[in-house]
Structure formats: C-alpha cells, structure tokens
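Any chance you could fold what I've pasted below:
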Amino acid sequence: MTAKITTLMQLSLVICLSIASSFVAGQALNSEQKTQLKQLQSTALQSQLSYQLIESLTTEVGHRLMGSAGDEKAIIWAVNKMKALGFDKVWTEPVTGSYWLRGTAKAHIVAPYPHDLVVLALGGSVATAESGITANVAHFETLADLQAIPDNSLEGKIAFVSYQMTRHIDGNGYGPAVGTRVNGAVVAAQKGASALVMRSVGTDNNRIAHTGIMRYQDKVKKIPAAALSNPDADLLLNQLKRGGEVSLYLNITARTDAEVVATSANVIGEFTGSEKPDEIVALGAHLDSWDVGAGALDDGLGIGMVMAAAHHIGQLPQRPKRTIRVILFAAEEVGLLGAKQYVKDHQAELDTHVLGAEWDFGIGRIYKMTPGVGAQSLNAIRELGQYLAPLGVALSAENNGRAQSDMGALSDAGMPSINFSPDGEHYFDYHHTENDTLDKVQPEALKINTAIYTMFAYFAAQSSADFRH
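Presented below is the predicted three-dimensional model:
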C-alpha cells in the first residue's frame, strides 16, 4: 500500500511539473523579457517625459483646430519631437477637409429679465444674420421631445434643449447627451426653428460653454447652433418656469470657407522591429484639438503618453521583435478625417497591424482593460493582465474591446485591439472648453498610465501570439 501511495505521489509530481513546464513554455515573454518589462515599468514611473511633452505642446503650440495656424505648428512640432526622441522613421501623410472659422458668439435674454449668457458656437455652425436673431424660446427637455412635435411648428422660434449630461467614471453619460449636439440643428430646422440652443455637453457647473462638432443634412435648412454654459442653461430654465414668453438674442459669425481647402496631416513615427519589422503594434492619439483651451487633455494626454511609451522602448539595447508605430491622427474633432484617411492609405497593410490601442478619454488612472482579440490569444492577454495588475488594471471578462476614437476605425477594419478604461469622472468638466489646460493634467496618474501603455506596447511587440486568432 505504501509503495502504491509513493508511486502515485511521484506520478502526480511528474504531472504537475509537466503542466508547470508547459505553462512556462507557453508564456509570451521569457525571463529576460520579463526583467526588461519590469525595468520599463520602473523607467516610465520615474520619467517626466510624457508630462514634458504635454507642457511643450500646450505652451509652444496651444489649440490646433483642423486647418488653422495652430494645426500647422502642431504637425511641425510632432515631427521634430519624434526625431528628437530617436524614432527610426518619421513621416506625414496629408489629410484634407473643409475650413471652418469660429468667429464670435453672443447671446442674452431680452425679456422678461435681461441677462447676458455665455455661449459657444457648435463646430461647423453657420452664422446668424449680421444683426443676429431675436426670438421667443421653445423649450424641450430632450432631443426626443423636439423630434416628437410636428414639422414646421416652431416657425419664428429658437429651440432650446435642456438635457443635462450625467457624471460617470466611464463617461457613459456622453452618448445620451451628444445626440443633440450632433443632430439637433437638423431636427430643429425640420420643426421650423430659426436656431438651436442647447445645454452644453458637460458635467461641470462652471460658467463656460462646451463646443463640439455638429452636422447638417442636404435638403434641410442650415440654422445656427450654439451651446450654453450649464449655469446659463439653468438661468434660462428658471425664466421659462415662470410661465411667460422668454425672448432670446443670438448672434454667431461663424462660417465655413468654401473657397479654402483645409490641409492637415497624420504624423507617424516608428521604432523598427528587430525580427518582424513588417508586423506593427499601433499606438494612437489625435493631434488636433478644438480652438478653445489648449488641448491638454483632449488629446495632449494621449500624445504625451504614446510618444513617451515608444521612446522608452526605443532606448532599450535591443529593439523588440515587432515594429512599434505611433500615429498622431489629424482632424479627429471634425469627423475622424485622419483616421478615415489612414485606413484608406494603408488598406493593403492593415492585416499587418497585429494589435493597437489609443488614448482619447479620461484624466485619472487606468482601472480596466478590455481586449478585442482572437480567442486563441486570450491566454497571452491574461498574461499581460498579470503584469499590469500591480498598477491597478483589472482584465475585463469581455472580449469585445474596440480601440478608442481614431483607432476604432482600424478596429472596425479588423485590427485586434485593447481598450484601456481610465477614470473619466471629471473629464467632461473640461472637455471642449476654455478650461482644457495643462493644470488639469494629473502628473502621478499620467506616469502610471504611461507605464501601462509602455508595458502594453513592449509586450505586444515581443509576444509570439497571433492576436487575430
């Protein structure tokens, strides 16, 4: 009996050792690469580079709307910075679009109780008449309420939608609020309104307005569209609650110059892979910003992080196996034009983009990552999750991750992707406003997030996993 037990114990030990050996052999990184990954984490956590890049961008360039002088300066800035950071290859690819000029926007309540209001034209809005518009306000709590009324029933009125965005760590209040910004002017025009005014898509209580892109439709009259600051939307509501007519004056001088083609560019830099240079790990951010604020959060954070992450890896004694490509996309704010152009320009090589991620949301620390990869490569992703867990990153149980913003176009074209979820509870306090400035950057969270992107990029570049399968 004792001999049998001893034999069974020995057999169990052999099986356990065999399983353990198989697990080690199946790991994406060997012991030397794990040590390198740990060193990269330490380097990124101690480095000021990502912050220094954001400070440089916001100080030396500032806002950078598609086709503006700031946009042109940003392209030059990005090319020069990539070269200074030691990227092996740096180049630009042209992106074109229409040229919109913001001009000025003014609004005030005429009656019953006169007040000046803080207002911003929505991106792409047409102008009012030179003398402005004065009209009674028709109030709607939601875009759906506006959609529900008969066509041509708002003749001679300004439509006002007061829906207020809600605050969430993952920013999921944005979707229900942004529809009015994008489509509200078309709906209001169909109802006969002379203009659309909406509560800003933001979670703050500051007296600043939030801009953002809106859309017109062919064969629907183009009417001016503007956003009110949250406190001024409350003020307008308080006057409406008193039951009488409220008269509003609006004057917008914005215009799209049909004679001018706005020219921008995607800025791309690479650290070439040592063994598989044609296989690309893609890191993305968008270079443009709205023409208010300094674009520190949207998307200076992403620019600083992905450039710093690639640089840290590029300083290693030996390059990882795959190429790491940083893509700073043009014209995200005005319709993802740079992303669409990139997909078009790189259609023939999209299947060589083995894994990608972008940063274009949030301020605080990353708390979760959601993969969008082939089922067979999930074990490699779980291994990555183990390396990132000490930095507070949980691995989602879902495998439906889509890269953020511009890089989402590559996800849709088949690129395996990771979506990193940062704390975005306060992001929409500043989003698309004058308040998007350097002081809103959280330096310690930035270091941690840069370390996460650095480790992700190194892991993806060294792993033998085929993330499409």
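
all contacts plus neighbour counts: C-alpha atoms, from now on.
Fine.

Which stretches in the stretch 51-200 of the chain count as helices?
Using DSSP state H, counting those that start in this stretch, the helices of the stretch 51-200 of the chain run over 69-84, 143-148, 174-190.

so which of these is the most packed in?
Here the criterion is mean neighbour count by mean count of other CA atoms under 10 Å, and of these the winner is helix 174-190, at a mean of 22.

Can you give the distance of that one from its chain's centre?
Mean C-alpha position of helix 174-190 versus that of the full chain (CA atoms, centre = their mean, to the nearest Å) differs by 20 Å.

Report all helices and strands that that helix contacts.
Packing partners of helix 174-190 (3 or more CA pairs under 8 Å, 6 or more residues apart in numbering; DSSP states H and E): helix 143-148, strand 195-199.

Output the helices of the stretch 51-200 of the chain as a markdown table; include the columns distance to residue 439.
Output for the helices of the stretch 51-200 of the chain, formatted as a markdown table (distance: least, CA to CA, whole Å):
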| stretch | distance to residue 439 |
| --- | --- |
| helix 69-84 | 20 |
| helix 143-148 | 34 |
| helix 174-190 | 23 |
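
The structure of the following sequence is requested for comparison with the preceding one:
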Amino acid sequence: MYKRMFYNSLLIKVFFVALLLPSFSKAGESFGFFEGPNAYTYTRDGLKSHIESATSRVSNEFNPEICSRPEHKELMERLKKYQPSVDRIKQSVVSGSYKNTTYEGLVDFLDTFGPRISGSVALEKSIDYLQDAFESSQGVDIMWTQPVDVPKWERGEESARLVTSSNRSLAMFSLGQSVPTPSNGIIADVVVFNDYKSLAENIANVRDRIVVCNFIGVEGDILDTKNTGYPQVADNGGLAILYKSAATFSLYTPHTRRANLYYNGVSKEIPIAYLTTEDTALLSRIYARGEQITMDLKIFNKYHNDVTESRNLFGDWVGLALPEEHVILSAHTDSWDVGQGAQDDGVGIYLVVQTMNLLSELGLRPRRTIRSALWTAEEYGFNGSATYIKEYYRTAEQMEKVTLAMEADYACLANGGFIFHANYQGNPLRPHNLMTHEELGCIMTSINEMLGSDVTLGLVYESDSYGTDLDRFIDLDIPVVSLLGDDGRYFWYHHTDSDTVSALNPLQLDYCLASWASATYILADFAYSTERSGGSPSLTYNFMTLISISALFINSMILT
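Now for the predicted structure:
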C-alpha cells in the first residue's frame, strides 16, 4: 500500500498527555514589533494601506465591533480561557527555548535544498528530510504519504538580447511549462503595448513579431491572467509574448510563474516569459520614440508535457476528545526554480513543523486531531491538495470530519494577523459548518487580542479567494484561515531570485509562530456551538482516545 503509517510510542505518549495537568506561566519580556534585520517600520494604519494597495489577496477588514454584539458574548467569554495557553506559547517562542529556532531550522533547510521545483530531485530530497522530521516529532502520532502526479519541466538556456542600437541583454525568466523557441531561437521585430485596450485595438500588428506587454491585467491587478491579451496574440500570429513582471517593486529582478495560467488549451502555445519592470519600461520608451526594436529570443526548456510522481506528506496528532475530526495545518513543499523558495513557501513549511513540535512540547494536545499536511506541486496548480481532496472528501461522511483548513502561504515579512473565510454556500455533501463566518472572525480577533500588540498588528481580513491551496477547500464550503504575513513587500520577492534567506527576519518568524501555534491549538480545541459532541476532555474522553489510537495503530500495522 502507498500509505506509510508511523507509530511513535503512541500509547505511552497519549497516556501521559491525557493525565498531564500543565502549569501556566505568563509571557516574558515584550519585544518591539519591528526589530531585527530586514525590519520595515509602519504604523498599523500604514501597514493596512500597504497591504491593501499591494495585493488582491485581501478583501475587507473584519469589523471587530461585530464581536461585541449580544449573540457573540458567550463565544467571546469562552475564548478567554485560552489566555494562559497563549501566554505559554508566546513565552516559549519570544523569550524561551523556541526563540530563533524557526529561523535557524528554516535557514538550514533552504541552504541544503535550495529551490524545489515540481519534478526535481531537490524537491523529493526535501520531502525525505521533512518526513524524517515528522517521524521524530512528538507532535505526530501517525505519518503517511500520498502519491501525486506532478509536472516535470526544466528551465534550459534562455536569453533576450536587443540586436538593434544598444545590443543590450535583458533579464528574463520564461514561465514554467512554457514551450521553447526553435533551436536557433527567434529573431524578430518587437511591438510594445502599454495596456490591454491598445493591444486589442492593434492586434493585427502582432503577426510575426515578438510582443512585449508593459502591463499586467486589465485593472492593474498583478495576479490577473484573464485580460492579458495572450489568446489574441497567439491566435493572430505573434511569435512570442513577454510580460512585465508581476512585482510591486523591482531591483532588476524578473519574476516567474506557470504558463498554464495563460495557455487555455485552445489557442496556439507560443513561448512566454516575464521581463523586469525596468526593461518593459525601457522598451516602451524606445518604441514610443518610433525606433525599430529587433530582439534575439532564446528559450530552450525541456520536458514541456512530462509527468512524474511526487508525494504529499501528512502527520496526525490525534485529538483527545474528538479524534475522528481534524483541523488541517498546511503549507506546500515545492517552489519555483529561482531563489531559494524562502517566503514562498519555506516559511509555511517550518511554521507547520515548529507548531506541531511546540504544542507537543507544551502538552497542548487539543480535542480534535491536528492533521499537518505538506502539499506538493502547489505552484503548478494545486496538484497536491487537489489529489488529497479527491480521495479524502468524496462523501458526506468524509466531509463531516474536517473542521477547518489552515495554510501559511503568505510569507512572514511581518506578523500582521489573519485572513479567513467561512461563508457557507450550500454544499450538499456538507450540511453545515461548526462556526458561522462572523463567529470565525471573532475567534481570530480574540486570538490577536490574547497575543497582544507586541507580537501582532492584530489585523483580521475576510477573503473568498486566496490563490493558494485554500481555494480548493473554499470550493467545498470548508472554513479556511491563512496567516497574514505580507507587509506589502511580498511581491518584491515572490517567484524571483530575491526570495532567499536574506529576505527572512528572525524576530518576525518568532511572532508568526506564536500566532500560528496559538490559532492552531484554539481552532482544534474550541467547543463550537453546533458541534456534534463536545465538552472539555475528561477521563472518559481520554480512555476513548486511547482506544481510538490503538485502533489506528493496529490499522497502520496492517497497511504496512
């Protein structure tokens, strides 16, 4: 069988956890919010402005006044019991034994494996490494992997050079799975468009030319791929298309992403790449002066349509009272083949690893199971999470077991707070959620308040689209929570050579861990108003948990 279950001194461990009555300590020394290397100084309102202007990933700020309404009074009161647990987490991370350990572990990981593109040896070796980390963690009772078919594509030699006037070379990255140019490259005149409207109005000018688009999206959305002009260019004889990088700031750093955001299965597939924002502006100025631009473009990529096998990695820390229910704590293991994949998503990986280690060390085993999930091949279109959902959430019975999905895939440049979604749309396989949208917003607001302004800026945003694996869960009416680690600089580094260890801030990583571990514990432990059974863990619950885990262990022995 493909599943590999891991037994980690399970019965002994759970027995002691079940009987443990931990003592609580208050948080230690406060730290200024923006300290350490790579710090960026904002006021709370200033950070909000940066976030909202720099990314489309947040929609509306959640109104905390909602939580003072009479219908939420009991919920807010019951959340206060978690303050001692949050204090213990915060003390351990900010001034205790976990201080700087997220940064140190992540740096070792990134320096060892570097970029981890889908289908690469580096990705698979990094998953081996993380599997060892799961096996040795006290926060994992049962570990297994799931095979996933993923794209295999390799970047080859690539260059863009102006062969008129300056003979200048341009910095560029082709997009993942872009088709290559012919073996001798493409030498052709260039046509430049500064917006979608001018491209559409002058589409006849693209034939037999290399097309440069000095714009991103019809409304300036750097993630937009619906109004890029790609199908029009491909269908009207364009030889290749080069876009302005999807970046909010550039120091001559081109950006990459997946070509299948543009390839639609209908239009002809032509080579596609991103130029730096500086070079698309340069070409626009030259073109506006009426000067001829001729370019020599070479993109020699390999394995355009190949598929290979990777794997998702899972670790369950079995809940004390409701072990059959779970909260998903996730990140993705792959990155693009540039930089080191630090903010995207090395940070998320290590927040998962550190959260399960920290909670287990503190004896904070929640009522529900925490399912740590490391998805593969997110960058190519969420292959890992889609494979998991297809197998594990096919029936109403399976759907009923998942409480909520969490993913950290928005970096940790600054610990801003959380983004969430819990609007129920009527999925027939999921008759109800355990919490309403407002209730989840109030829970996240309360967690920020318990953490304090020295650790988090306390923002809570609503969003129904993330551009991450969480979108797969939203489609199923499963509530989701994301860490808000983007301080407006995420798209300075995103998918570029700059996404390296140098972009990390040790202090902010500690703060993000404090928030993420606190949220994970509370969301997996809380007694929601509509849950099927509940209450605090008792001797009866602990005894039933031992029986449940014993059954899981016997099952794992059968599967191996």
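
Can you give me the TM-score here?
TM-score for the superposed chains, counting by TM-score structural alignment, normalised by the length of the first structure: 0.85, backed by 439 aligned residues with a CA RMSD of 2.9 Å.

Would you tell me which of the helices of the stretch 51-200 of the first structure gets closest to residue 269 of the first structure?
The closest of the helices of the stretch 51-200 of the first structure to residue 269 of the first structure is helix 69-84. By CA to CA, the value is 6.6 Å.

equivalent range in the second structure for the closest one?
Under TM-score structural alignment, helix 69-84 of the first structure corresponds to residues 121-136 of the second structure.

how big's the offset between the matching stretch and the first structure?
Once fitted to the first structure, stretch 121-136 of the second structure is off its aligned match by 1.2 Å on average (mean CA distance after the TM-score superposition for the first structure).

Format the helices and strands packed on helix 174-190 of the first structure as JSON lines; extra columns: distance to residue 174 of the first structure.
Putting these into JSON lines (distance: least, CA to CA, whole Å) gives the following:
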{"stretch": "helix 143-148", "distance to residue 174 of the first structure": "14"}
{"stretch": "strand 195-199", "distance to residue 174 of the first structure": "13"}
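
of these, which approaches residue 136 of the first structure most closely?
Nearest of these (CA to CA): strand 195-199, 10.7 Å.

what's the closest one packed up against?
Contact analysis of strand 195-199 of the first structure by 3+ CA pairs under 8 Å, 6+ apart lists strand 157-161, helix 174-190, strand 225-228, helix 230-240 as its packing neighbours.

What range does the last one cover in the second structure?
Helix 230-240 of the first structure corresponds to residues 277-287 of the second structure when matched by TM-score structural alignment.

The matching stretch against the first structure, how far on average?
With mean CA distance after the TM-score superposition for the first structure, stretch 277-287 of the second structure averages 2.4 Å from its match.

ok, and for that stretch, which residues are buried?
By neighbour count with 16 or more other CA atoms under 10 Å, stretch 277-287 of the second structure contains the buried residues 277, 278, 279, 280, 281, 283, 284, 287.

do the same with stretch 299-314 of the second structure
Judged by neighbour count using 16+ other CA under 10 Å, the buried positions of stretch 299-314 of the second structure are 299, 300, 301, 302, 304, 310, 311, 312, 313, 314.

quick one on the thing from earlier: looking at the helices and strands packed on helix 174-190 of the first structure, which is nearest to residue 308 of the first structure?
Nearest of these (CA to CA): strand 195-199, 37.0 Å.

Figure out how far that closest one is from the centre of its chain.
With CA atoms, centre = their mean, you get 25 Å for strand 195-199 of the first structure.

and the angle for it with helix 230-240?
110 degrees (axes from the mean of the first three to the mean of the last three CA atoms, to 10 degrees).

what stretch of the second structure does strand 195-199 of the first structure fall on?
Here strand 195-199 of the first structure aligns to the second structure at residues 240-244, judged by TM-score structural alignment.

Give me the residues contacting the matching stretch.
For stretch 240-244 of the second structure, the external contacting residues (CA atoms under 8 Å, 6 or more residues apart in numbering) are 209-216, 230, 233-234, 270-277, 280.

Swap in 7 Å and give it another go.
Outside stretch 240-244 of the second structure, the residues that touch it by CA atoms under 7 Å, 6 or more residues apart in numbering are 210-216, 270-277, 280.

quick one: which of the buried residues of stretch 277-287 of the second structure is nearest residue 125 of the second structure?
residue 277 (34.4 Å).

my guess is the closest one meets residue 245, correct?
Yes. Assessed by CA atoms under 7 Å, residue 277 of the second structure is found in contact with residue 245 at 5.8 Å.

Pull the number of nearby residues for the counterpart of residue 28 of the first structure in the second structure.
Counting by TM-score structural alignment, residue 28 of the first structure corresponds to residue 78 in the second structure. Using other CA atoms under 10 Å, residue 78 of the second structure is surrounded by 11 other residues.

distance from the helix or strand hosting residue 78 of the second structure to the first structure after superposition?
Assigned by DSSP states H and E, residue 78 of the second structure belongs to helix 73-79. Once the two models are superposed, helix 73-79 of the second structure sits on average 5.7 Å from its counterpart in the first structure (mean CA distance after the TM-score superposition for the first structure).

SS state for the residue nearest the centre of the second structure?
What sits nearest the mean C-alpha location of the second structure, by CA atoms, centre = their mean, is residue 409, with 2.0 Å. The three-state assignment at residue 409 of the second structure reads coil, by DSSP: H, G, I helix; E, B strand; the rest coil.

Residues contacting the lengthiest strand in the second structure, please?
The longest strand of the second structure (DSSP state E) is strand 302-317. Applying CA under 7 Å, 6+ apart, the contact partners of strand 302-317 of the second structure are 119, 124, 134, 139-156, 177-179, 369-376, 384.

on that earlier part again, now check the first structure for the residue matching the residue nearest to the centre of the second structure.
Alignment note: residue 409 of the second structure maps to residue 360 in the first structure; criterion TM-score structural alignment.

Am I right that that match is in contact with residue 299?
Yes. Taking contacts as CA under 7 Å, residue 360 of the first structure lies within contact range of residue 299: 5.9 Å.

Now the common contact residues for those two.
Common neighbours of residue 360 of the first structure and residue 299 (CA under 7 Å, 6+ apart) are residue 285.

Could you identify the residue of the first structure that aligns with residue 172 of the second structure?
Using TM-score structural alignment, residue 172 of the second structure lines up with residue 119 in the first structure.

Look up the closest residue to that match, ignoring the ones flanking it.
Nearest non-adjacent residue to residue 119 of the first structure, counting by CA to CA, 6 or more residues apart in numbering: residue 228, 4.6 Å away.

Let me see the contact set for the one you found.
118, 119, 120, 197, 198, 199, 200, 209.

how close does it get to residue 305 of the first structure?
32 Å (CA to CA, to the nearest Å).
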